[in-house]
Every structure is written in C-alpha cells, then in structure tokens.
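Asks: Sequence and computational prediction follow.
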Amino acid sequence: MSGQHSPNRPFAIARPVVLVGLMGVGKTTIGRRLAKRLDVPFVDADHEIETAAGMTISEIFERFGEAHFRDGERRVIARLIDGAPRVIATGGGAFMNADTRALILEQATAIWLDSDIDTLAERVGRRSDRPLLAGRDARTVLRDLAAVRNPVYALAPVHVMSHPAPHEETVDAIMNKLPA
C-alpha cells in the first residue's frame, strides 16, 4: 500500500523532511523522534539561527525586529535544505515567507503538524521564550495566527494531527504518510 510503512521495517527518505506548523505543535520534539526512526540527522532551524546570529531569537526580535529575523531564517533554511536526507524543524512563521515556502515545497517533503488551540496553548505555556506571545494571551494569539497561517500550512502535501497523546503516535502517523 503506497505511503504505508511498517513502523518496524527500515524506511529511507531521499530528501529532507521539513516540519511546519504553529508554535507548540511539537515540531522539535516530534522531529527528533522522527529523525531517530528514519536514522537521519535532526536539525532545528531556530537553534541554527541562534548559533549563526550569536543571540537568542527573542534577542533578534528585540534588537532588529521580525522582518530581519525572517530574512535570516530564510537564509538558514536554504542552507539546511541541501538535498541530504534529514529532518528539519522550522519556526512557526518560516513557511509564511513565500521564498522559504517555495524552497521547502520544491526541495523537501513538507509536513504540516497541526493541533487544536487548547493543546497548543497548554504546550506553549510551558515555555517563556516565545517572542510572539510576550505579554499577550496565548489562546488569542494562537487563534489569530491559526486563522492566517493554517491556509498556508495546508499547502504542505502531508498533514498530520498532533494530539495530546504519546509522541510516538504522531511519529507513526507521519511514517504512514511519508511518500514511498
């Protein structure tokens, strides 16, 4: 059956897998587990941006603004999508940039990790380093972001729901939807 992979049998990917979706959906956590399952490297684009800039994402936003951050994010993701099989977790806004999105759709397998607002709000509440949430109500911000971003995330050819369940269930769902 095309697209269906046994979780116990080796499965090779031919190009990068890029996880997109709202903050809190689990791109990094799920991405690490997916990379381990696929036996490929995992890269977190936000971590790579911080390393390249020598400062945190919050500091980049504070000092230079979101537009500057998005430009750097686009350049880092372009460097990461070099054709080598790997799993890449992106920041929630990365796929919103038309150039970044075109690169991902053309040279990688994009997977939209999706979740309901309540689950996302509970997850993002565990961390205080989200610049778009600074001093704001998480549910309101997430609802507003979902209204704008979900139609764009829907351009990703693979859509997987991330439920408040063991992460391995989401990894299994991704494995079952990866192109053969």
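Replies: That came through fine.
Asks: drop to CA atoms for contacts and neighbour counts, all remaining ones
Replies: Will do.
Asks: and residue 100, what helix or strand is that in?
Replies: For residue 100, the element it lies in under DSSP states H and E is helix 98-107.
Asks: For stretch 111-122, buried residues please.
Replies: 111-115, 117, 120-121 (16 or more other Cα atoms under 10 Å).
Asks: Now do the end-to-end distance for it.
Replies: The first and last residues of stretch 111-122 sit 22 Å apart, counting by Cα to Cα, to the nearest Å.
Asks: Pretty sure residue 112 sits against residue 160.
Replies: Yes: counting by Cα atoms under 8 Å, residue 160 is a contact partner of residue 112 at 6.2 Å.
Asks: Looking at the buried residues of stretch 111-122, spot the one nearest residue 171.
Replies: residue 113 (10.5 Å; Cα to Cα).
Asks: Name the SS class of that closest one, please.
Replies: Taken by DSSP: H, G, I helix; E, B strand; the rest coil, the conformation at residue 113 corresponds to strand.
Asks: where's it relative to residue 36, distance?
Replies: Taking Cα to Cα, one finds residue 113 at 18 Å from residue 36.
Asks: Which residue, other than its chain neighbours, is closest to residue 138?
Replies: Nearest non-adjacent residue to residue 138, counting by Cα to Cα, 6 or more residues apart in numbering: residue 121, 5.7 Å away.
Asks: With residue 161 instead?
Replies: By the measure of Cα to Cα, 6+ apart, the closest residue to residue 161 outside its immediate chain neighbours is residue 114, 4.7 Å from it.
Asks: what's the answer for residue 159, then?
Replies: residue 112 (4.8 Å).
Asks: And the helices in this protein?
Replies: Using DSSP state H, the helices found in the chain span residues 27-38, 45-53, 57-64, 66-80, 98-107, 117-124, 138-153, 167-177.
Asks: And the fourth one, what does it pack against?
Replies: Judged by 3 or more Cα pairs under 8 Å, 6 or more residues apart in numbering; DSSP states H and E, the packing partners of helix 66-80 are helix 45-53, helix 57-64, helix 98-107.
Asks: put this beside the first:
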Amino acid sequence: MKVYTKTGDKGLTGLLTGERIEKDSLRVEAYGTIDEISSALGLARVWSKNTEVKEIIYNSQKVLMMLMAEVASVAGDTHYITQEHSAQFEQYIDQLDAKLPPLNAFIIPGGNAGAAALDLARTVTRRAERQVLRLSRQEEVSEHVLITLNRLSDLCFILSRTELVEIKVENKVKEKGDFIG
C-alpha cells in the first residue's frame, strides 16, 4: 500500500466518519494541533529523566489519539472522550503536585530538555483548546473534549515542574517575582 493516495491533492481530506472537508477547516486545524501535542509529548517522553513522567506522558498520548478521533468525526452517537479522561488527568495532577514544593516563582521554560518539551506541549495544548472552542461555536463538539484539553495543559505544567525537580537549581528562589529556569 502506498503512503500517498492523491485524494487530497485538491485541498480536501477525509474525516474518520467518511466525509470529505477542506484541509484548512476549523475541524482539521483542531485535530492537526492535537496531533502536534502528541509529537511534543513524544519529545518530552524521550528526553524525560523521570520514569513516572514518561509513563504519564505515554498514557496521555493514548488519550490524544482518541481526542483526535473524536474531533475528526462529525457529531454522532460515538464519543471517544468521556469525563473519565479528564478525571484521570486530574488524578495525575494531584498525585504529582503533592510531591512538589510550593510554587513561589515564575518558571521560565527550559531547565532541561524534558521540561522544555513539556512546556512546548502545554502551549500547543492551549492553542488546540482555542481552536476546538472556535470549532464548537460552529459545530457540535463534546464538552469533554474541551475539558480534557484544559486538564492536559495543567498536567503538562505539573509534569514540567516534576522534571525540573530532577535537576539542581543553583540559584535558589527567595523573593516573589524571581524566576526559575
């Protein structure tokens, strides 16, 4: 089987549910950006030093596959994303946050490769959330998709902080308004 089909040469693409739509539609932009999140998380997983972080990233990438499938489907009776997905992200957040020191400074993205990739994933997730929100104003989108994206951006932030704990920060932050990174 060839990788190229030539069916998209005129600017159309197929949805999971079979419909053909324009490649620059809000729906395609949204699920394409969700795909970008998974790629950024893939980089983070490769660069992460923390085994627990790697496992959570991998599990999150599996959820992203279902998120893409849902956004790449015209509204129907089948929903791939449920309240359980955002609840799982909340559980991860709470579990990791309980182990972290209180946050008393702004964090500048970087610190190490894993944390930087997680910061990238967080910002791409925020963009995807905005795109899905725009899509939801024109077409039906499950609220669970938006909620899950919102929790994922929070999870990426906590995962990045967890990665930063793995490195020694030479300049300890002592005053409000200082920066870590």
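Replies: That came through fine. This one's a predicted model, so the numbers in the text were calculated from it and none came from an experiment.
Asks: Just the TM-score for the two chains, thanks.
Replies: Here the superposed chains carry a TM-score of 0.29, computed using TM-score structural alignment, normalised by the length of structure 1; 100 aligned residues with a Cα RMSD of 5.8 Å.
Asks: Make JSON lines from the helices of structure 1 and add distance to residue 17 of structure 1 to it.
Replies: Listed next are the helices of structure 1 as JSON lines, based on distance: least, Cα to Cα, whole Å:
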{"stretch": "helix 27-38", "distance to residue 17 of structure 1": "9"}
{"stretch": "helix 45-53", "distance to residue 17 of structure 1": "12"}
{"stretch": "helix 57-64", "distance to residue 17 of structure 1": "23"}
{"stretch": "helix 66-80", "distance to residue 17 of structure 1": "11"}
{"stretch": "helix 98-107", "distance to residue 17 of structure 1": "9"}
{"stretch": "helix 117-124", "distance to residue 17 of structure 1": "22"}
{"stretch": "helix 138-153", "distance to residue 17 of structure 1": "15"}
{"stretch": "helix 167-177", "distance to residue 17 of structure 1": "10"}
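Asks: Deepest-packed of those, please.
Replies: helix 27-38 (a mean of 20; mean count of other Cα atoms under 10 Å).
Asks: Output the contacting helices and strands for that one.
Replies: Using 3+ Cα pairs under 8 Å, 6+ apart, the elements in contact with helix 27-38 of structure 1 are strand 17-20, strand 42-44, strand 87-89, helix 167-177.
Asks: hmm, who's touching the helix or strand where residue 135 of structure 2 lies?
Replies: In this assignment (DSSP H and E), residue 135 of structure 2 forms part of helix 113-136. Applying Cα atoms under 8 Å, 6 or more residues apart in numbering, the external contacts of helix 113-136 of structure 2 come out as 26-27, 29-31, 33-34, 36-38, 40-41, 43-49, 109-110, 141, 146, 149-150, 152-154, 156-157, 159-161, 163-164.
Asks: Helices of structure 2, start to end?
Replies: For structure 2, the helices defined by DSSP H occupy 26-47, 51-71, 83-97, 113-136, 143-165.
Asks: buried residues in the third one?
Replies: In other words, helix 83-97 of structure 2. 85-86, 88-90, 92-93, 96-97.
Asks: ok so, going back, was I right about the residue nearest to residue 161 of structure 1 contacting residue 170?
Replies: No: under the criterion of Cα under 8 Å, residue 114 of structure 1 makes no contact with residue 170, lying 10.4 Å away.
Asks: give me every residue that touches residue 57 of structure 1.
Replies: Residues near residue 57 of structure 1 by Cα under 8 Å, 6+ apart: 46, 49-50, 69, 131.
Asks: re the thing from before, list just the nearest of the buried residues of helix 83-97 of structure 2 to residue 12 of structure 2.
Replies: residue 85 (30.9 Å).
Asks: Determine which two of the contacts of residue 57 of structure 1 are furthest apart.
Replies: 49 and 131 (14.6 Å).
Asks: Can you get me the start-to-end distance on stretch 107-116 of structure 2?
Replies: 11 Å.
Asks: Any idea how far apart the tips of stretch 58-69 of structure 1 sit?
Replies: Stretch 58-69 of structure 1: ends 10 Å apart by Cα to Cα.
Asks: Same question for stretch 69-86 of structure 2.
Replies: End-to-end distance of stretch 69-86 of structure 2: 16 Å, with Cα to Cα as the criterion.
Asks: okay if I get the helices and strands packed on helix 27-38 of structure 1 as a markdown table plus distance to residue 140 of structure 1?
Replies: Shown next, in a markdown table, are those (distance: least, Cα to Cα, whole Å):
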| stretch | distance to residue 140 of structure 1 |
| --- | --- |
| strand 17-20 | 20 |
| strand 42-44 | 26 |
| strand 87-89 | 24 |
| helix 167-177 | 25 |
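Asks: what's the closest of these to residue 63 of structure 1?
Replies: Short answer: strand 42-44, nearest of the helices and strands packed on helix 27-38 of structure 1 by Cα to Cα, at 22.0 Å.
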